[in-house]
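K.L.:
would you be able to build a 3D model of this:
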Amino acid sequence: MPISSAIGLGVRSLASNSVHRCKRLNQFGSILTNPSFLVNCITKTPHHEDHARLLTVSPIAIPQQKKEHLEVERKFVFDVTKVPVMERNSGPVKFDSVKFICTKSFTDIYYDIDERGYPLTSQDIWLRQRDQKWECKTPTDLVASMDSYHELEDLNEISDFLRQTLGVQTLSSPKDSQSFGYWLNQNFSLTPFCTIKTTRQHYLLDGEFTLDLDTADFGHHVGEIELVVHLKNEIKNAEMKIARLLKKHDWFFDTSGTVMGKLSAYIGRFNRKQWECMERSGILKRKLYPESLDDVIKREKE
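P.N.:
Just a heads-up that it's a prediction; the model follows:
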């Protein structure tokens, strides 16, 4: 390219053969907003031929947090006589909205290893088969006032997690859910420790909170309010939102005493050994005596 043409583009070349000068066509601020920026360089060759070289420089990539399925939930006791009042949204303090979704029934089969002292449930890990679908709920341990779990549903992810947690090396897991239970037993000695059939009334409160009212086939009733988030740094905010909702509508949500979930109630009633294993690990204390909602809200104000 002739020097005169380069000047027409706003770029000056030096007369010296050994000197190269570049003029940026975009300022640094543009780098942050444009996908790339351009630099024109005029290079003098030994034969005094001018060449324009166009360089494209990519912006620095900012790592993104991995999105996950994270559940933040708090259990509560409910009075069945107040359920119709909640459904009509005619309680002493009204919700922004109450939407009944459905009533459904499902059967859960939970697995652990008896001879190893229940290493999963003693770490608040819940491996289950819900109506033929495998799920593994693993704790995030990021909040003290309620449960928060990362839920695994992919069979490869579940098997990788179990290998790491139980310290057992195995061959690849099967791809189908029907063979997965047999594979778990053969490789990890995992066996069912309880089967629970649940009837659930499912609601959406204020357009974002999932409300489940469960009745288990062994006679236990419990409610659960839940928010799903996708980043770990969103868990604390979800905890705060749930705490505020429960306190605002404490006419319906009773968290004042010891609240037992279905599994804690089942294990306490039918499996003394497992209960004692969970007690020794400290999981029972955390689940039965979580941080109070008042403390959560007080923390927010500090």
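
K.L.:
for the rest of this, base every contact and every neighbour count on C-alpha atoms.
P.N.:
Will do.

K.L.:
pretty sure Gln129 sits against Glu135.
P.N.:
Yes: in this structure, Gln129 is within contact of Glu135 by CA atoms under 8 Å, at 6.3 Å.

K.L.:
this one as well, want them side by side:
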Amino acid sequence: MYLEVERKFAHLTTYPHPLHLITTTTAKIRRGGDFINSRFEELSIPDQIAHYVAQVTGSRKTERESFGLKKMAAFGTVRESWLADGEFGIVQDVTDFGHMVGEVEVEWESEGCKDGEERMKAKMEEMDARIAAFMGRYSWAFYMGVPKGKLMAYLERVGG
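P.N.:
All right, here's what the predicted structure looks like:
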């Protein structure tokens, strides 16, 4: 299990590298923050995802059965990613319908339940402060604008 803290930006001011394709299945469980400044617990092991979905929905399905979930949107995303200063993940997503959004994120591998809620909350606050300082130091690189998530942009486009 990982903790992830991220801050969104509209897009990078430049494109320093070619695109790389990555395919993964993850569940991001919101643990605080808002749309621009988010805090998540991220699950990437299918059995953990299935267990969490079962807790929320009561549906006990496997990854092969899409965890019992129904598709509400389908679009492609190409993600560019960089590592800055040895710890800050910078990602920029471009969808097949032309929307662009980015994030600066820091991840930390948690000890799970052993860490306790208060320790996890304090760790996320510390991670967020580091991201804020990083984005301030390199503010010239990020066009803040008003970032909009991929799903929201898609639903607005198709009238959903």
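
K.L.:
ok, the most centrally placed residue in the first structure to Asp212 of the first structure distance?
P.N.:
Per CA atoms, centre = their mean, the C-alpha nearest to the average position across the first structure is that of Leu70, at 1.6 Å. For Leu70 of the first structure, the distance to Asp212 of the first structure (CA to CA, to the nearest Å) stands at 17 Å.

K.L.:
do Asp154 of the first structure as well
P.N.:
24 Å.

K.L.:
which of those two has more neighbours?
P.N.:
Taking other CA atoms under 10 Å, Asp154 of the first structure and Asp212 do not tie; Asp212 has more neighbours (19 against 13).

K.L.:
touching, Met278 of the first structure and Leu284? I think so.
P.N.:
Yes: shown here, Met278 of the first structure and Leu284 form a contact pair, counting by CA under 8 Å, at 5.7 Å.

K.L.:
mean shift of the longest strand along the second structure relative to the first structure?
P.N.:
If you go by DSSP state E, the second structure has its longest strand at strand 100-109. Following the fit onto the first structure, the mean deviation recorded for strand 100-109 of the second structure is 1.2 Å by mean CA distance after the TM-score superposition for the first structure.

K.L.:
distance from that strand to the middle of the chain?
P.N.:
How far strand 100-109 of the second structure lies from its chain's middle: 6 Å, per CA atoms, centre = their mean, to the nearest Å.

K.L.:
ok, and what's touching it?
P.N.:
1-12, 87-94, 127, 131, 135, 147-150 (CA atoms under 8 Å, 6 or more residues apart in numbering).

K.L.:
aligned counterpart of Phe88 of the second structure in the first structure, please.
P.N.:
Aligning on TM-score structural alignment places Phe88 of the second structure opposite Phe209 in the first structure.

K.L.:
same check on Asp128 of the second structure?
P.N.:
With TM-score structural alignment defining the correspondence, Asp128 of the second structure maps onto Glu239 in the first structure.

K.L.:
Ala50 of the second structure now?
P.N.:
Matched by TM-score structural alignment, Ala50 of the second structure corresponds to Ser159 in the first structure.

K.L.:
what sits against its match?
P.N.:
Going by CA under 8 Å, 6+ apart, Ser159 of the first structure touches Ser173.

K.L.:
for the second structure, which segments are assigned as strands?
P.N.:
Going by DSSP E, the second structure shows strands at 2-9, 11-12, 27-33, 37-43, 77-84, 88-95, 100-109, 142-143.
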